[in-house]
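Trainee: sequence? don't have it. structure:
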């Protein structure tokens, strides 16, 4: 669904580079998973990367295995699974891992727990997003303070995510940093020359239709129902407005039911999971996201890099990415009327589409490049290795 990382040569057991053990819930299709895939491939010239998966290998994990990367399934059990922590410790020892890089809170907890009382392997914790609803936990705060070591590093992918680590996890503000997510901006500018015509023909869209695209797994947190209501309202003013929904998931049946109930079959198409994101963006006029919870969505960065104006809910770190009316348009969560109004405004003004899209592209290049993200993590790895 998101852009795929290019295949590179994996590191192997004879590799003399420092070994980083990435720890993650699963390697299905999602933002954190895609970033891990990109990191282990793009950084393999400097680090030997191995991956410990707590819950499920997933399609990204299978591709990494097929390309020769080490991906270990730890079969985590519900609750505080000390056996999983022991398996993680043994896996890291087996591969000579010098650093854990934990993605999301539970992998962070398991990595800290794996050290026991005497272990010294440092942990770099990247929080990619927060559960919804997100609330402080006194119990977690106490545990975090007890298990955290001086050499550990704590990262939020945006300012809002960093603040949640402080407010809800009780982590020290002085130790919480921000490293913005990044994507390969050049890839998003490499759509096929015939993409706009070909993709529109594939889904039955006319050349003069105003097509919004929504790239997100079909999950309740993405709140596609609000997007459907927005299109239903927008078409009253702009009959040629269309929505292409890219992704798959548990909510597909509910989305299809609403499309039928609102008689939106001519206006909304479901594309399923796709790998040709650059082409899909090139065929579209705007990008729509209706989530109720986000971190720093890679899909918005991709849309901005492709010069598409973004219409989104103002949740999580999205207001850090978009300046209202300048590099995109924001609305409150579940406010389908505001989303519809922004889409209609863009549909009625090609000049506004161009100016907002251009500013979004500049923001993407300035703040959300893949090179910038990888360089930031590389510096952290080196500082942690030096300190150790």
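Mentor: Ah, there it is. Just so we're clear, the structure is a prediction, and the values are computed from it rather than from any experiment.
Trainee: rest of the way, CA atoms for contacts and neighbours
Mentor: Noted.
Trainee: residues near residue 190, how many?
Mentor: Neighbour count for residue 190, taken as other C-alpha atoms under 10 Å: 12.
Trainee: my guess is it is in a helix, correct?
Mentor: No. Per DSSP: H, G, I helix; E, B strand; the rest coil, residue 190 lies outside any helix segment and is coil.
Trainee: Just give the nearest non-adjacent residue to it, would you?
Mentor: Among residues not flanking residue 190 along the chain, residue 278 sits closest, at 6.7 Å (C-alpha to C-alpha, 6 or more residues apart in numbering).
Trainee: so where does that neighbour fall, helix or strand?
Mentor: According to DSSP states H and E, residue 278 maps onto helix 277-282.
Trainee: Run the chain-centre distance for that helix.
Mentor: 17 Å (C-alpha atoms, centre = their mean, to the nearest Å).
Trainee: Any figure for the gap between residue 72 and residue 305?
Mentor: Distance of residue 72 to residue 305, given as C-alpha to C-alpha, to the nearest Å: 34 Å.
Trainee: ok, and here's another one to check against it:
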């Protein structure tokens, strides 16, 4: 919809001082906000999958010109936007995603979370939380997990817990069945209170081929779970130098298997990295820091300099 008349009317009725748009609605919402007389427009881009189609890129370029501040959630994404969408570097800022470190904190709920899953304390658990979309490569994760189970020589064997929903859900369920992994792979659907489940995980994992700054990764790290994730988008910046050994190349199933096996086979190292992950989020990715950064952008206080939360 290139002319969003209903949205223009709604924004006029609300009469906001600032409109903040997000990925997927930028062109339409920015047009509506300007036509409704909104004086301040902020947009956050959460990540892009490869090269945009020329029509999408053109619409985003138009939207960028009428937006006061364009926010990227990682330095890597900012570089991508600067080369393709945002012509004026003065409008581009980086604000890192943040999470509530009090809500997502290491706790004592491991036993209860595992009872909910019907698993004992000895079972190694790989966990992942995300949208079941092609960009997340959950198909690769299941294929790699099948290889891990085949090579596993001790008991009990690992379990993979996947939390989420999306267009790939039916295909992932069929893939689990094709590999005879029913029971070994748990597809739990969506959960609102994910903090109650994270303590059950020994390792949090992502197999994505693109990420901005993954909130689910930040939540797991804040809860003290050791990460094993693909080296894409903002993941390297999230882990930092101290956890860089937990990154694996994108699209490499065997590297993923090796990284999982290394983490699950080294309880001391895994616990140390879980503690390091918690410290990393506390220092760099707190919710308070993100909120303060956006407050400055809403007020126009950061229009003349770089803003990185």
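Mentor: Received the coordinates, thanks. Small disclaimer: the values here were computed from a predicted structure and weren't measured.
Trainee: what residue of the second structure matches up with the residue nearest to residue 190 of the first structure?
Mentor: Residue 278 of the first structure maps onto residue 195 in the second structure when the alignment is built from TM-score structural alignment.
Trainee: Kindly report the same for residue 114 of the first structure.
Mentor: Correspondence of residue 114 of the first structure to the second structure, assessed by TM-score structural alignment: residue 32.
Trainee: Residue 2 is in contact with that match, correct?
Mentor: No. Assessed by C-alpha atoms under 8 Å, residue 32 of the second structure is found out of contact with residue 2, at 9.7 Å.
Trainee: neighbour count winner among these two?
Mentor: For residue 32 of the second structure versus residue 2, neighbours defined as other C-alpha under 10 Å are more numerous around residue 32 (24 against 10).
Trainee: Can you classify the more buried one by secondary structure?
Mentor: Of the three states, residue 32 of the second structure takes helix under three-state DSSP.
Trainee: Go through stretch 325-340 of the first structure and flag the buried ones.
Mentor: By neighbour count on 16 or more other C-alpha atoms under 10 Å, the buried set for stretch 325-340 of the first structure is 327-340.
Trainee: picking up where we left off before, out of residue 72 and residue 305 of the first structure, which sits in the busier spot?
Mentor: residue 305 (30 against 19).
Trainee: how about that one, what's its partner in the second structure?
Mentor: For residue 305 of the first structure, the aligned residue in the second structure is residue 222 (criterion: TM-score structural alignment).
Trainee: Tell me which residues touch the nearest residue to residue 187 of the second structure once chain neighbours are set aside, please.
Mentor: Leaving aside its sequence neighbours, residue 187 of the second structure sits nearest to residue 162 (C-alpha to C-alpha, 6+ apart; 5.1 Å). The contact partners of residue 162 of the second structure, taken as C-alpha atoms under 8 Å, 6 or more residues apart in numbering, are 127, 128, 129, 130, 185, 186, 187, 188, 189.
Trainee: Just the buried ones from these, in ChimeraX syntax?
Mentor: The buried residues among the contacts of residue 162 of the second structure can be selected in ChimeraX (16+ other C-alpha under 10 Å) with this line:
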select :127,128,129,130,185,186,187
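Trainee: Show me the two of the contacts of residue 162 of the second structure that sit farthest apart.
Mentor: 130 and 185 (15.0 Å; C-alpha to C-alpha).
Trainee: Neighbours of residue 199 of the first structure, how many?
Mentor: As a burial measure, residue 199 of the first structure scores 17 neighbours (other C-alpha under 10 Å).
Trainee: tell me which element the corresponding residue of the second structure for it is part of?
Mentor: For residue 199 of the first structure, the aligned position in the second structure is residue 113, judged by TM-score structural alignment. Here residue 113 of the second structure, judged by DSSP H and E, is contained in helix 110-117.
Trainee: Tell me roughly how far that helix lies from the first structure on average.
Mentor: For helix 110-117 of the second structure, the mean deviation from the first structure after alignment is 2.4 Å (mean C-alpha distance after the TM-score superposition for the first structure).
Trainee: ok, and what's touching the strand or helix carrying residue 213 of the first structure?
Mentor: Assigned by DSSP H and E, residue 213 of the first structure falls within strand 210-215. Contact partners of strand 210-215 of the first structure, identified using C-alpha under 8 Å, 6+ apart, comprise 1, 205, 240-247, 280-281, 283-289, 299, 347.
Trainee: what range in the second structure does that strand sit on?
Mentor: Counting by TM-score structural alignment, strand 210-215 of the first structure falls onto residues 124-129 of the second structure.
Trainee: Run the chain-centre distance for that stretch.
Mentor: On the basis of C-alpha atoms, centre = their mean, stretch 124-129 of the second structure sits 15 Å off its chain's mean C-alpha point.
Trainee: So which residues of the stretch 201-309 of the second structure form strands?
Mentor: Per DSSP state E, counting those that start in this stretch, the stretch 201-309 of the second structure carries strands over the ranges 203-206, 226-230, 247-248.
Trainee: Correct me if wrong: the match of residue 199 of the first structure contacts residue 197.
Mentor: Yes. Assessed by C-alpha under 8 Å, residue 113 of the second structure is found in contact with residue 197 at 5.4 Å.
Trainee: Counterpart of residue 7 of the second structure over in the first structure?
Mentor: Under TM-score structural alignment, residue 7 of the second structure pairs with residue 88 in the first structure.
Trainee: Its match touches residue 111, doesn't it?
Mentor: Yes. At 7.3 Å, residue 88 of the first structure counts as touching residue 111 under the criterion of C-alpha under 8 Å.
Trainee: So what's the residue count around the alignment partner in the first structure of residue 104 of the second structure?
Mentor: Using TM-score structural alignment to pair residues, one finds that residue 104 of the second structure aligns to residue 188 in the first structure. Neighbourhood size, residue 188 of the first structure [other C-alpha under 10 Å]: 22.
Trainee: Can you give me the neighbour number for the closest residue to residue 188 of the first structure other than its chain neighbours?
Mentor: Leaving aside its chain neighbours, residue 188 of the first structure sits nearest to residue 278 (5.1 Å; criterion: C-alpha to C-alpha, 6+ apart). When neighbours are counted by other C-alpha under 10 Å, residue 278 of the first structure registers 21.
Trainee: ok, residue 361 of the first structure touching residue 302?
Mentor: No. Counting by C-alpha under 8 Å, residue 361 of the first structure stays clear of residue 302, with 9.1 Å between them.
Trainee: more neighbours, those two?
Mentor: Each of residue 361 of the first structure and residue 302 has its neighbours counted (other C-alpha under 10 Å); residue 302 has more, 28 against 23.
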